[in-house]
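# have a look; sequence and predicted model below, questions after that.
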Amino acid sequence: MVASAYAWVEAAVAFFPRLQQWQSAVRDALLEVGIGPNNGNTYEHMEGTKVGGSTFDEAGKRHTAADLLQHADSNNITVLLFANVHRILFAPPGSPPKASGVVFSDSSGVRHQAFLRQGPWSEVLVAAGAIGSPHLLMLSGVGDGASLRAHDIPVVLNLPGVGKGMADNPANAIYVPSPIPVETSLIQIVGITDFGGYIEAASGAQASLSQVVSLGTVAPGLRNEAVMLQYAEALKYLPHEIQRILGQAGVILQKVDGPASSGSLSLNEINIEDSPLVRFNYYSAPEDLFTCIETTRVVQQILNTEAMRNFTYTSFPDTIRRNAEMIGNFMPANLDVITLAEWCRNTVTTIWHYHGGCQVGSVVDKDYRVVGAAGLRVIDGSIFDSSPGTNPQATVMMLGRYMGLKIHQDRQ
């Protein structure tokens, strides 16, 4: 059923890109440094170099999970846009915890209550993501009892695992100015090493001027929303020559599998609109740092390959050198362990592959039912112990399809 669910998602929203000059060069460079075999176009996750699936079709149109709604039975589904669920409702106090509905606000901010139909099959399915799902459970009274009481939230179910095991795969972006124009591309090629490092590439102005690159130029301790907004605004006023250089540049991104490092999510305020406090503890596990160091060394080899010769400078023009700290992170000159460890920590960025917070065994069971509560499941990336593959999109969408079929099958 898992394989058929993957195939169903792939048929709906996945496409193989047509490689152009930059992506082709990175593919050849990966193979040149020994990240083989060449696995070609494949959705499978395996060591070597491959062209992965994309949610952009041949016309450049992006497809999302919303596209899957066209396959739904419109008589059985109602979609509310711009609605926020504030908390899950449970059966009256004194009875075992059982989800009975939700409190939500509509696009005008008006609050409503929606209740489940009476019956053994009625359930609330939470799919708010690795940050949203544990946050919603806590606001609904499901989580660590002491923490909930500290926020004056009535405890419905004492479940200390909610919000634990939060992780995000650490990533480091290396800016690669090119002497010749490159295409605009997002992640297409990926090199999967045998030690847990993934190497991916993007190119063109959309990639090199993105906040993924700019975020890494600001030390982690100094990053906040105001600083990043100022940085993004400053990029608009860069001299024309710098913008031209940025427009014909590539980015090589390394991502750590797993990761072994993890943190936690806790409440900040008691409103769903207020973001919770999240700490991922990037590179706190030595094995993650080792992976970054080794992957960065492989990237250095890639930049020195014959395949990349036309896309790299033997020495940077003065314009690039003068504006280096504004443009992005370059390959560190020294590749010793201490220097690379510091570089990995100082230039780490998110890759938005958040997971954990409602993990199997501590929060949900093998069928993703919340332990100790009836009529309540969590079905999203918060159940993962590690992020699947080089990008978890396919697995998250597969999970929705798979669980929909499984729940339907169980009801039959």
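Sure thing, it's come through.
# okay, CA-based contacts and neighbour counts for the rest of this
OK.
# can you give me the strands in the stretch 151-300 of the chain?
If you assign secondary structure with DSSP state E, counting those that start in this stretch, the strands in the stretch 151-300 of the chain sit at 157-158, 164-166, 171-177, 189-192, 197-203, 249-256, 263-266, 277-279.
# adding distance to residue 226, write these out as a markdown table.
Formatted as a markdown table, the strands of the stretch 151-300 of the chain follow (distance: least, C-alpha to C-alpha, whole Å):
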| stretch | distance to residue 226 |
| --- | --- |
| strand 157-158 | 37 |
| strand 164-166 | 25 |
| strand 171-177 | 22 |
| strand 189-192 | 33 |
| strand 197-203 | 26 |
| strand 249-256 | 25 |
| strand 263-266 | 22 |
| strand 277-279 | 17 |
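# any idea how far residue 42 is from residue 57?
With the distance defined as C-alpha to C-alpha, to the nearest Å, residue 57 ends up 16 Å from residue 42.
# the more surrounded of those two?
Shown here are residue 57 and residue 42; by other C-alpha atoms under 10 Å, residue 57 has more neighbours (16 against 13).
# try it against this one:
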Amino acid sequence: MNTIDRYDYVIVGGGSAGCVLAARLTENPDTTVMLLEAGPHHAGVAALDRPGTWADLLGGDYDWGYHYAPNPLLDGRAVPIPRGRVLGGSSSINAMLWYRGHPSDYDAWETAGAKGWNYASLLPYFRKAEDWEGGATSLRGSGGPIRITCPSDPHPIALGLLEAAAELGMAVLDDCNGPEIEGAALANLTVDAGHRESTARSYLDPALSRPNLTIRTDATAVGLTFDGDRCTGVRYRHDGRETEVRAVAETLLCAGAIASPHLLLLAGIGDPAQLRKHGVPVRAALPGVGRNLQDHPLLMGVNFRARTSLGRVRDNGGGAILNWRSDASLDLPDLHAFVVQGRHATPEIADRFDVTGDVFAISPGLMRSHSIGELTLRSPDPRVSPCIDPRYLSDPRDRDALVAGLDRVFDLAETTALAALIESPAAPDRRLGRHEAEAFVRASCSTFFHTGGTCAMGAGPDAVVDPDLRVHGVTALRVVDASVIPVLPSCNTNAPVIALAERAADIISGTEGRTS
């Protein structure tokens, strides 16, 4: 094994969080950072840059290719869970939606034990990250690294969703990240002049010339190194050889909600019973590693045959979103839908219904799901992916809410605004009764790609990191990514992870409180 130079910080994972940390920590010229990314560099890859064809990236060369465990509640299906394997991580292959959810989503973190993490503490970091096209307000930021825009020429089906919502008496919002979230709005997108704004492009590219930043791509972390209970660095595989890099100050895991807990388990940090089962010596007994796995279930989708050609794909292939309550007694919206400028269907639904030709979708999903899953080891071999199981629909409240979501989509389709665009329903081909709707949910349930919670912040017996993101039971090791989120917010997770990483950079560097 080769050992290379030491760095103050070694960051594992060049994704939504890792690129932010690498850029922010190297603003101090006296701080040295190595960023390890398992995938290739993003520069010059045209496919990563085009907003309208992002879905073609899923399952391809820049995706880890993970699948959730087969789920009997989904007719035994193993749902693919795309994760970016390239600089920028999932911010380089996602749908580019910048949506922050409701303030109470972040207050729930503190309630769950993440002391000091709440909406008030994160709002400055959302604003710090943003270059919002509407300019700075008390809620929005201007001049930050990430350009945030709305569709300038929305697709007719995006406008149709807004008009349909209005016909049903729902609010049409000026800004989905404004003071209210319930209702319809044009999407906020991480798109600048037709180009994707990944964290690699917005944070890392401006920092590439810094002599204190070293980036190694095609470098897969295979283990953590320790001296006693102190994490001293990372072992990684590059060009067929295993190499060790030392972290003088700290090792920062930013590998995401799947790979970060996997690396902890491989290092002997986790549930002792699980570790012993696989012959892994116990370094720190943290039974919460891999537990608390959360994701938002999404129906792919409700498809309609268009009256006329859909024309060219605009923006990210969507352009409008809608939030509403599955039950009027709820305090906040739990359902979320977006439009798709084309078909949106699982293979099982596509086999059952005709979704060829000019078809578009309104796809509802659940942003306040109750089902909780788990990530566990399959093998002590780092090349063997873990078992990842969100246990979709294991809480029947989730099934009931998704069934209600189907009904609301058909309500929208019957408005004057959308009826003018729809020739007929395609998949399903009519409004469904309860039994049929439950079957459709089982066959079409997929993922919003919002895996989180597997290294949750807190102080209880299942907490993995403390509110400074330090791993309990060891030293010089932190986790900074979606895995530390104790309660998944009711939104896309790219914006929350970036805000979390912005704050983490200040915590690590000791500069928190200086962000305006």
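On my side now, so go ahead. The structure displayed is predicted, hence computed values, not measured ones.
# would a markdown table of the strands of the stretch 151-300 of structure 1 with distance to residue 82 of structure 1 and mean neighbour count be doable?
Compiled in a markdown table, these are given as follows (distance: least, C-alpha to C-alpha, whole Å; neighbours: other C-alpha atoms under 10 Å):
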| stretch | distance to residue 82 of structure 1 | mean neighbour count |
| --- | --- | --- |
| strand 157-158 | 29 | 18 |
| strand 164-166 | 26 | 25 |
| strand 171-177 | 31 | 26 |
| strand 189-192 | 35 | 26 |
| strand 197-203 | 32 | 25 |
| strand 249-256 | 33 | 26 |
| strand 263-266 | 24 | 20 |
| strand 277-279 | 23 | 15 |
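# and those strands: which comes nearest residue 310 of structure 1?
If you check each of those against residue 310 of structure 1 by C-alpha to C-alpha, strand 171-177 wins as the nearest, at 10.9 Å.
# quick one: residues contacting the counterpart of residue 155 of structure 1 in structure 2.
Structural correspondence for residue 155 of structure 1 with respect to structure 2 (TM-score structural alignment): residue 282. If you count contacts by C-alpha atoms under 8 Å, 6 or more residues apart in numbering, residue 282 of structure 2 has them with 268, 269, 270, 272, 275, 276.
# next, the angle strand 335-340 makes with the longest helix along structure 2.
Across structure 2, the longest stretch assigned as helix under DSSP state H is helix 396-413. Our comparison of helix 396-413 of structure 2 with strand 335-340, counting by axes from the mean of the first three to the mean of the last three C-alpha atoms, to 10 degrees, yields an angle of 50 degrees.
# relative orientation of helix 396-413 of structure 2 and strand 320-324 in degrees?
130 degrees.
# now helix 396-413 of structure 2 on structure 1. Mean distance?
Helix 396-413 of structure 2, aligned to structure 1 and superposed, deviates on average by 1.2 Å (mean C-alpha distance after the TM-score superposition for structure 1).
# packing partners of that helix?
Based on contacts counted as 3 or more C-alpha pairs under 8 Å, 6 or more residues apart in numbering; DSSP states H and E, the elements that helix 396-413 of structure 2 packs against are helix 156-167, strand 335-340, strand 359-366, helix 434-444.
# what's the closest of those to residue 201 of structure 2?
Closest to residue 201 of structure 2 of those is strand 335-340 (C-alpha to C-alpha; 25.5 Å).
# distance to residue 401 of structure 2 added to the helices and strands packed on helix 396-413 of structure 2, as a markdown table?
As requested, those are exported to a markdown table (distance: least, C-alpha to C-alpha, whole Å):
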| stretch | distance to residue 401 of structure 2 |
| --- | --- |
| helix 156-167 | 19 |
| strand 335-340 | 8 |
| strand 359-366 | 7 |
| helix 434-444 | 10 |
